[in-house]
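>>> Give me coordinates for this.
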Amino acid sequence: MRWGFAGLLGVVVVAAAFGLVYVADGDAATYTAQLSDAGATRVGDEVRVAGMTVGTVKSLSLLADRVEMTLTVDNDVFVGAQSTIDIRMLTIVGGHYVALHPAGTRPLGSAKIPSDHVTLPYNLPGAVPGCDRTSPRNRRKCLAPQS
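Predicted coordinates for the structure are as follows:
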């Protein structure tokens, strides 16, 4: 009976340790970027540098005039004060990732990546003048062939 209890306790301790390692981002730094539009970005999207996954989008917060994106990046990746971000499509049928382009000589630290350093993906309603902030009914009119 004691060996069964000790075995069960050992399994619980190992499972808890794996859980902590999975949840903790001990080897990652957290940064914030300001976006004019979420651009189809989702929590959980990959953050990549030169095609290599180095982090994850952790949260998206809607503010009065912008979206704030919180992302984690591996500690061994230098993120400078002049860094830029591109939100890119994974495939033509959907999915996005965050392409981070580290730049600058000073670390970004707790500063935010400003929206003018963020490039959003192609957006059809935004590509047609006057159709980006209209109701769906008016948007259909905007997109209809003009005669």
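>>> CA only for contacts and neighbour counts going forward, please
Will do.
>>> ranges for the helices of the protein?
2-23, 124-127, 136-143 (DSSP state H).
>>> Would you format the ones you listed as CSV with distance to residue 90 and mean neighbour count included?
CSV is the format used below for the helices of the chain (distance: least, Cα to Cα, whole Å; neighbours: other Cα atoms under 10 Å):
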stretch, distance to residue 90, mean neighbour count
helix 2-23, 25, 11
helix 124-127, 17, 12
helix 136-143, 26, 13
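>>> Report the spatially nearest residue to the most centrally placed residue in the chain, omitting neighbours in sequence.
Centroid-nearest residue in the chain: residue 57, 3.1 Å away (criterion: Cα atoms, centre = their mean). The shortest distance from residue 57 to any non-neighbouring residue, by Cα to Cα, 6 or more residues apart in numbering, is to residue 71 (4.3 Å).
>>> Quick check: the one you found vs residue 106, distance?
Distance of residue 71 to residue 106, given as Cα to Cα, to the nearest Å: 19 Å.
>>> Between these two, which is the more surrounded one?
residue 71 (23 against 11; other Cα atoms under 10 Å).
>>> My guess is that one contacts residue 54. True?
No. The pair residue 71 / residue 54 is not scored as a contact, 10.2 Å apart, by Cα atoms under 8 Å.
>>> Please give the structure of this sequence too, so both can be compared:
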Amino acid sequence: MKPIQERNPVPIAVIGLVLVLVLGLLAYRADDLPVIGGGTTYTAHFTEAAGLNTSSEVRVAGVKVGKVTGVRLDRGRVKVSFRVKDVWIGNASTVAISIQTLLGDKYLAVAPLGSAAQNPRQTIPTNRTRAPYDVTQAFGDLGRTFGQLDTAKVAQSLQVISATFRDTPPDVRKALDGMTALSRTISSRDDRLARLLAGSDRLTGTLASQNTEYEALLKDGNLLLEELRLRREAIHRLLVASRELSRHLVGLVRDNEAQLAPTLTALDRVAKVLQDNQRNLDKALAIAGPYYRLVGNTLGNGRWTDAYLCGLVPKEYLKPGTPPANGCMPPKVGGEG
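A predicted model of the protein is given here:
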């Protein structure tokens, strides 16, 4: 086989690009792969979508088990497709669109009910599904409707009605007078109500734009609480283990008190003897050091022993100047002697 350096780089580059594209496609569609992805896909009919989208979660008892894969219109109803994995869906299971956050995010809540498994090819009917009441949308519709009202004409209409029913009984007249006063109040505070609704609209938009930050904050808070819980459990286990260790040590001392008391008494006597003879021990160690040094020097030249004899021959048999000048002192290493 030829080395890569000697091959044509064009087909190698094409093959490399194809492999990169295939790997990217596999990573993008990882949820659909049979080993790391997969799952079972079900469909359900709803009367309205209520803000559900294809990236919404599917939960069972609050635990994420899948995600929504499709939301489309089907003959006047909303058909939602969702895929779940490792969870049982019964033939009487109910599916509800629930509110996930205060900013309007939704998720699909599944209650696994029934005595038999749900057939994935059969769509869950609307009598087993439920859509939430969207408060945000209701307030938005109210604001738009109120902004389109002509408060002046409403007040004029109420005044005409009040004049028409002027000769009615006192109870009806009081009710109409109250309606007239209400219309005048609404008309006089039209600008303030408009500013209030505009401010509410801006607040809703700001909260919606910060949805990702709020989610990250809540997730980080959950991680912090989980870590604190784990640390609390670790400290609790440490305290329990320390208490058990102290209990066992107390039991050990109690069980061996009869044997430990004589031993400690004997150790005390030995320590007293050593303390009384500390001066003699120091002197012995001071003398033993040079002695063992000389023994080491004597035996450190191989398989024989060095010796130094002084005074063996009488001085009168020696030549003048040959006896050692310092008496019988051994010669120093490297010096004369």
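>>> Next, the TM-score between them, please.
Put the two chains on top of each other and the TM-score (TM-score structural alignment, normalised by the length of structure 1) is 0.73; 135 aligned residues with a Cα RMSD of 3.3 Å.
>>> Give me the common contacts of residue 71 and residue 54 of structure 1.
With contacts taken as Cα atoms under 8 Å, 6 or more residues apart in numbering, the residues that reach both residue 71 of structure 1 and residue 54 are residue 47.
>>> which position in structure 2 aligns with the residue nearest to residue 57 of structure 1?
Counting by TM-score structural alignment, residue 71 of structure 1 corresponds to residue 82 in structure 2.
>>> now residue 82 of structure 1
Mapped onto structure 2 by TM-score structural alignment, residue 82 of structure 1 lines up with residue 92.
>>> residues contacting its match?
Taking Cα under 8 Å, 6+ apart, one finds 112-115, 118, 128 in contact with residue 92 of structure 2.
>>> Now list the buried members of the residues you listed.
112, 118 (16 or more other Cα atoms under 10 Å).
>>> residues in contact with the match of residue 71 of structure 1?
Counted by Cα under 8 Å, 6+ apart, residue 82 of structure 2 has contacts 41-43, 58, 66-70.
>>> picking up where we left off before, so what corresponds to the residue nearest to the centre of structure 1 in structure 2?
The alignment partner of residue 57 of structure 1 in structure 2, by TM-score structural alignment, is residue 68.
>>> my guess is its match meets residue 79, correct?
No. Between residue 68 of structure 2 and residue 79 there is no contact under Cα under 8 Å: 11.0 Å.
>>> How much space separates the nearest residue in space to residue 211 of structure 2 that is not next to it in sequence from residue 121 of structure 2?
Nearest residue to residue 211 of structure 2, sequence neighbours excluded (Cα to Cα, 6+ apart): residue 103, at 6.9 Å. Distance, residue 103 of structure 2 to residue 121 of structure 2, by Cα to Cα: 34 Å.
>>> For those two, indicate the residue with more neighbours.
Using other Cα under 10 Å, the more surrounded residue of residue 103 of structure 2 and residue 121 is residue 103, with 17 against 9.
>>> Which residue in structure 1 aligns with the more buried one?
By TM-score structural alignment, residue 103 of structure 2 lines up with residue 93.
>>> Strands of structure 2, residue ranges please.
Applying DSSP state E to structure 2 gives strands spanning 40-46, 57-60, 63-74, 77-84, 94-99, 106-111, 129-130.
>>> elements contacting the longest one?
Packed against strand 63-74 of structure 2, as judged by 3 or more Cα pairs under 8 Å, 6 or more residues apart in numbering; DSSP states H and E, are the following elements: strand 57-60, strand 77-84.
>>> Report the distance from the longest one to the chain centre.
Taking the mean of its C-alpha atoms, strand 77-84 of structure 2 sits 31 Å from the chain's own mean (Cα atoms, centre = their mean, to the nearest Å).
>>> Give me the mean distance between it and structure 1.
Mean deviation of strand 77-84 of structure 2 relative to structure 1 after superposition (mean Cα distance after the TM-score superposition for structure 1): 0.6 Å.
>>> what's the angle from that strand to strand 106-111?
Orientation check (axes from the mean of the first three to the mean of the last three Cα atoms, to 10 degrees): strand 77-84 of structure 2 against strand 106-111 gives 70 degrees.
>>> and strand 77-84 of structure 2, which residues are buried?
In terms of neighbour count (16+ other Cα under 10 Å), strand 77-84 of structure 2 has its buried residues at 78-84.
>>> now those residues as a markdown table including distance to residue 29 of structure 2?
Compiled in a markdown table, the buried residues of strand 77-84 of structure 2 are given as follows (distance: Cα to Cα, whole Å):
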| residue | distance to residue 29 of structure 2 |
| --- | --- |
| 78 | 25 |
| 79 | 23 |
| 80 | 20 |
| 81 | 17 |
| 82 | 15 |
| 83 | 14 |
| 84 | 15 |
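>>> Quick check: the gap between residue 38 of structure 1 and residue 77 of structure 1.
For residue 38 of structure 1, the distance to residue 77 of structure 1 equals 24 Å [Cα to Cα].
>>> okay, the two: which has more neighbours?
Between residue 38 of structure 1 and residue 77, residue 38 has the larger neighbour count (other Cα under 10 Å), namely 18 against 13.
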